[in-house]
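Engineer: what follows is a predicted protein model with its sequence.
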Amino acid sequence: MGKIRVSRVGEQLKKEISNIIQNELKDPRIGFLTVTDVEVSGDLQIAKVYVSVLGSQDQKAESLNALRKATGFIRSEVGRRIRLRLTPELIFELDTSLEYSSKIQQVLRDINSERKE
């Protein structure tokens, strides 16, 4: 399949999953989270959904577990909203790239302040 179609399906999945999590899920264990990226396999069978969660490590783990419990519901809603032959299997992963980038920025600021002194 063309890479363009795979990327379009990924973007549409990202949009719909974000909408479902914000408006449809009523689980109090899910904290403030953002869907940062969706990677879809070439055959559109598997979609890895990367989410970023604000809070402590316990809150992140709890939110991720709640999302994994709601995977069936989210997948069925995606299947109703997006017309595909097969609805991809959703795998939720924690995205730590935002934390990593803020850590790198802090290190760079520290180095820059040391140079000025």
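Structural biologist: Perfect, I can see it now.
Engineer: please count neighbours and contacts with C-alpha atoms only from this point.
Structural biologist: Noted.
Engineer: for the protein, what spans make up the strands?
Structural biologist: Defined through DSSP state E, the strands belonging to the chain, from first to last, are 33-40, 46-53, 89-94.
Engineer: and the first one, what's buried?
Structural biologist: With burial defined by 16 or more other C-alpha atoms under 10 Å, the residues of strand 33-40 counted as buried are 33-35, 37-40.
Engineer: structure B:
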Amino acid sequence: MADPARAAKLADRIKSVVARALETRIKDERLGFVTITDARVTNDLQHATVYYTVFGDEEAKANSVAALEANRGRLRKAIGDNIRMRLTPTLTLVADEVPENAQQVEDLLRAARERDAEVAKLAEGAQYAGGENPYAADEDDEEDASK
């Protein structure tokens, strides 16, 4: 079993090899604007998972996914040609969902800001129900307490 540091270095190398192979080796018309975002390798160095995002509409995404799956063997061959290991790791391609999740978080934050603005607008003309400091003792009460 390899150490995690070696697996992380190999994952970085695989990420760059796959990105370069998509630019130079893979000539598929269906392949759109694909960005390799991350790669992870198991500690035994036998399996690699490559995460990617696709820029475009749903049709472009579907075409790019089909092109990536069709060329997975070529990508694995490129990895084998560029790393010096006894065994080339198996390759799994996974769509990265971070951009979609980030968009959901942005939508939630925007909704919270809108609600905060509504509350601030309601609070502009508000007055205290029992005075500015309702728990402060009156001056008369203080004099009675001191006697």
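Structural biologist: Arrived safely. Keep in mind that what you see is a predicted model, and the values were worked out from it rather than measured.
Engineer: that older thread, residue 75 of structure 1: which of the strands of structure 1 is closest?
Structural biologist: Distances from residue 75 of structure 1 to each of those were compared using C-alpha to C-alpha; the minimum, 6.8 Å, belongs to strand 89-94.
Engineer: how much does the closest one stray from structure 2?
Structural biologist: Between strand 89-94 of structure 1 and the corresponding residues of structure 2, superposition yields a mean separation of 0.8 Å, by mean C-alpha distance after the TM-score superposition for structure 1.
Engineer: what angle sits between that strand and strand 33-40?
Structural biologist: For strand 89-94 of structure 1 against strand 33-40, the angle between stretch directions is 130 degrees (axes from the mean of the first three to the mean of the last three C-alpha atoms, to 10 degrees).
Engineer: strand 89-94 of structure 1 packs against which elements?
Structural biologist: With contacts defined as 3 or more C-alpha pairs under 8 Å, 6 or more residues apart in numbering; DSSP states H and E, strand 89-94 of structure 1 has these neighbours: strand 46-53, helix 57-69, helix 71-81.
Engineer: just name the most buried of those.
Structural biologist: Mean neighbour count, computed with mean count of other C-alpha atoms under 10 Å, is highest for strand 46-53 among those, reaching a mean of 20.
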